[in-house]
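>>> structure, please.
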Amino acid sequence: MVVSSQRIQMRRIIAAASLFAIAGASLLSMTASVEAARITNPVAVFSGIDKITGRITTFDVYIGETVQFGALQVTPRVCYSRDDTEAPKTDTFVEVDEITLDRKIRRIFTGWMFADSPGLNAVEHPVYDVWLNSCKAKSDLPPPDSAAKQ
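Got it, this is the predicted structure:
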């Protein structure tokens, strides 16, 4: 009787280990599919507000390009989004510099911005605020290389 209960105990342990192995494999495959769904985009779309005039401007910036918004220079380094089957998660790594009154350039922000949480890492400046709207594959504006050739 003792031998039989030990065998039953051993079978339960083996069955539990098998379930953990299957669950672990499923988790790994789900993680791989989430990483595969990330899309690298060539254009980041920002919005900025001029607090003096109250005007909000939306502007496209190609990755690696620097665009000036008021006294700020915005340079996105990457812009990631997800495909249509995933929950929208759009983020960019961006550097923002300020041109001071004595014409010096001072870095005021380096980091990640998230379109679904614009207040989390938006650039807050005494006169200008800038935040990420979205990423996209194409822009109506020509890329920086083709603009220089014209």
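>>> alpha carbons only for contacts and neighbour counts from here, please
Will do.
>>> residue contacts, the residue positioned nearest the centre of the chain?
In the chain, the residue lying closest to the centroid (C-alpha atoms, centre = their mean) is residue 91, at 1.5 Å. Residue 91 is in contact with 79-81, 112-115, 132, 134-135, counting by C-alpha atoms under 8 Å, 6 or more residues apart in numbering.
>>> where do the strands sit along this structure?
38-40, 43-50, 55-62, 67-69, 72-82, 91-99, 105-114, 123-124, 128-136 (DSSP state E).
>>> which one of the ones you listed lies nearest to residue 17?
Among those, strand 38-40 comes nearest to residue 17, with 32.6 Å by C-alpha to C-alpha.
>>> one more to line up against the first:
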Amino acid sequence: MRGIALVLGLGLAAPAFGQGFVDAQGGVIRWLDTLTGRTGDIELARGQSATNGRLTIQLDACRYIEDNPAAEAEAHLTILDSSREGPVFSGWMIASSPALSAMDHPRYDVWVLRCVVPGYTPPETEESPEEETGDGSAE
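The predicted structure is shown next:
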């Protein structure tokens, strides 16, 4: 019975996996300091990092569905906290399902908004926060 359910579940998900993904040159990440309430959006090029508070967020890759850049974005992030050894997060985050692969941190939340796609302007669906960039440094 489990085997049948697994096959049916994979069959229903197959169309999403069949769509081609395109690598983007950059992405837009949103961060939140839950202690102070400060938030901001960071646009990063692939391989670039930015520091906000104790976090350094590096965008390793961003990709989107070829036929519909508004539909989905996936970004591979490496996130460091200056008060800890090693990354506090390293992996893929999915814009439409941020809880699926979330960073587990007691103070900060980070999630992917979209990839940067030449010639594409995303619709304004939500009010953008006033940009707070911590110390504002970018590498």
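>>> mind putting the strands of structure 1 into CSV with distance to residue 3 of structure 1?
Converted to CSV, the strands of structure 1 look like this (distance: least, C-alpha to C-alpha, whole Å):
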stretch, distance to residue 3 of structure 1
strand 38-40, 54
strand 43-50, 67
strand 55-62, 71
strand 67-69, 77
strand 72-82, 55
strand 91-99, 59
strand 105-114, 60
strand 123-124, 70
strand 128-136, 64
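>>> excluding sequence neighbours, find me the nearest residue to the alignment partner in structure 2 of residue 64 of structure 1.
Counting by TM-score structural alignment, residue 64 of structure 1 lines up with residue 47 in structure 2. Spatial nearest neighbour of residue 47 of structure 2, chain neighbours left out: residue 60 (5.1 Å); criterion: C-alpha to C-alpha, 6 or more residues apart in numbering.
>>> how much space between the one you found and residue 23 of structure 2?
11 Å (C-alpha to C-alpha, to the nearest Å).
>>> quick one on the thing from earlier: how about TSV for the contacts of residue 91 of structure 1, with neighbour count and distance to residue 4 of structure 1 added?
Converted to TSV, those look like this (neighbours: other C-alpha atoms under 10 Å; distance: C-alpha to C-alpha, whole Å):
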residue	neighbour count	distance to residue 4 of structure 1
79	27	61
80	20	58
81	21	57
112	18	60
113	24	61
114	21	59
115	22	61
132	29	65
134	23	63
135	26	63
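>>> ok, so of those residues, who is nearest residue 47 of structure 1?
Distances from residue 47 of structure 1 to the contacts of residue 91 of structure 1, taken by C-alpha to C-alpha, are shortest for residue 132, at 6.4 Å.
>>> what's the closest non-adjacent residue to that closest one?
In space, residue 132 of structure 1 is closest to residue 46, 4.5 Å off (C-alpha to C-alpha, 6+ apart).
>>> for the equivalent of that neighbour over in structure 2, the count of nearby residues, please.
In structure 2, the residue matched to residue 46 of structure 1 (TM-score structural alignment) is residue 29. By the measure other C-alpha atoms under 10 Å, the count of residues near residue 29 of structure 2 is 22.
>>> report the contact partners of residue 29 of structure 2.
41-44, 110-114.
>>> how about a cut-off of 7 Å?
Counting by C-alpha atoms under 7 Å, 6 or more residues apart in numbering, residue 29 of structure 2 makes contact with 41-43, 111-113.
>>> for these, which ones persist in structure 1?
Using both residues aligned by TM-score structural alignment, their matches' C-alpha atoms under 7 Å, structure 1 keeps these contacts from the contacts of residue 29 of structure 2: 41-43, 111-113.
>>> for those residues, pick the one with the most neighbours.
residue 112 (26 neighbours).
>>> now which residue in structure 1 aligns to that one?
If you follow residue 112 of structure 2 across to structure 1 using TM-score structural alignment, you land on residue 132.
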